[in-house]
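Novice: Need the 3D shape of this:
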Amino acid sequence: MPLPPSSPSEPAPANATPRDREILDAEPMLRNFGGPGPTVTMLYALFLENADELSRVLKERLALDDLDGVRLAAHSAAGAARTAGAGRLADLFGSVEEAALRGDASVARRDAAALDRALADVKILIARI
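Specialist: Have a look, this model is predicted:
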């Protein structure tokens, strides 16, 4: 898994791409838990399990036009994604949450439609750790 620089003045590793860092910034997790190992693996597995479930609940609530349920699921998922370093996924969940809060089901549906691809991208990068 390519890692971003640990400080702004340090150059990015040669194999790191900006796109990868936008999808998953694993550096804080790896730094906080001493690098790749069983703890990081367990935490990312738990994150993915929860993200999959929250995405499913969000879409289920959206199909029922339950925007409050959509907002709650999106809020939980956005926080978990942010903590895991999954920035793009967190932004999408956050956008769905904001749309639901405004009562804008069409924007919530549009952004929810992109969740599967964003989550798949995160899974690919987590698998490389």
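
Novice: going forward, measure contacts between C-alpha atoms and count neighbours the same way
Specialist: Will do.

Novice: And Leu115, how far from Gly35?
Specialist: 28 Å (C-alpha to C-alpha, to the nearest Å).

Novice: For the comparison step, fold the sequence that follows:
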Amino acid sequence: MPQPPPTLSDTPPATAVPCDRDILDMEPMLRNFGGPGPTVTMLYALFVENADALSLALKERLAAGDLDGARLAAHSAAGAARTAGAGRVADLFGSVEEAALRGDAAVAHRDAAALDRALADVKILIARI
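Specialist: Below you'll find the predicted structure:
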């Protein structure tokens, strides 16, 4: 059976690429704020803090069987991830939101479980800014 391609969290830091647009497309943020600098750094730090908190809230809501609460957390996080350019993370949060809306707890749990790795990959790239 074919294995999935390695993610940035599987790649040693010395060989990891500095930017992967599937994980983090920094172009809009850098363009809107004039390139890397303290504002971009602060906004990405805020994004990471909020994404971690929303991911935790989402998982707590799912564990409690509260699909509506999970949907709301996923919705907020998906929007923030899209704004930050974190496409894979946005897609996962969006999938959890849609699954929760359909009442599909199994898919919501599956995609919520994938968030830790996706967020770790985003954090690797943000740390290199």
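
Novice: Just the TM-score for the two chains, thanks.
Specialist: Overlay of the two chains. TM-score (TM-score structural alignment, normalised by the length of structure 1): 0.85; 113 aligned residues with a C-alpha RMSD of 1.1 Å.

Novice: about what we covered before: who's more crowded, Leu115 and Gly35 of structure 1?
Specialist: Leu115 (21 against 15; other C-alpha atoms under 10 Å).

Novice: Might you report the residue contacts of the more buried one?
Specialist: Listed by C-alpha atoms under 8 Å, 6 or more residues apart in numbering, the contact set of Leu115 of structure 1 reads 55, 89, 92-93.

Novice: Just give the number of residues close to the aligned partner of Leu54 of structure 2 in structure 1.
Specialist: Matched to structure 1 by TM-score structural alignment, Leu54 of structure 2 sits across from Leu54. When neighbours are counted by other C-alpha under 10 Å, Leu54 of structure 1 registers 21.

Novice: Looks like Leu54 of structure 1 contacts His75 (just checking).
Specialist: No - with contact defined as C-alpha atoms under 8 Å, Leu54 of structure 1 and His75 do not form a contacting pair (9.5 Å).

Novice: On the three-state scheme, Ala16 of structure 1 is what?
Specialist: The local conformation at Ala16 of structure 1, judged by DSSP: H, G, I helix; E, B strand; the rest coil, is coil.

Novice: circling back: which residues does the match of Leu54 of structure 2 contact?
Specialist: So Leu54 of structure 1 contacts 73-74, 76-77 (C-alpha under 8 Å, 6+ apart).

Novice: ranges for the helices of structure 2?
Specialist: 27-32, 38-63, 67-84, 87-102, 105-113, 115-127 (DSSP state H).

Novice: and the residue nearest to Leu62 of structure 2 when sequence neighbours are not counted, how far is that from Ala127 of structure 2?
Specialist: Ranked by C-alpha to C-alpha, 6 or more residues apart in numbering and with sequence neighbours excluded, the top spatial neighbour of Leu62 of structure 2 is Ala70, at 5.9 Å. Here the criterion is C-alpha to C-alpha. By it, Ala70 of structure 2 lies 28 Å from Ala127 of structure 2.

Novice: One more: Asp121 of structure 2?
Specialist: Counting by C-alpha to C-alpha, the gap from Asp121 of structure 2 to Ala127 of structure 2 is 10 Å.
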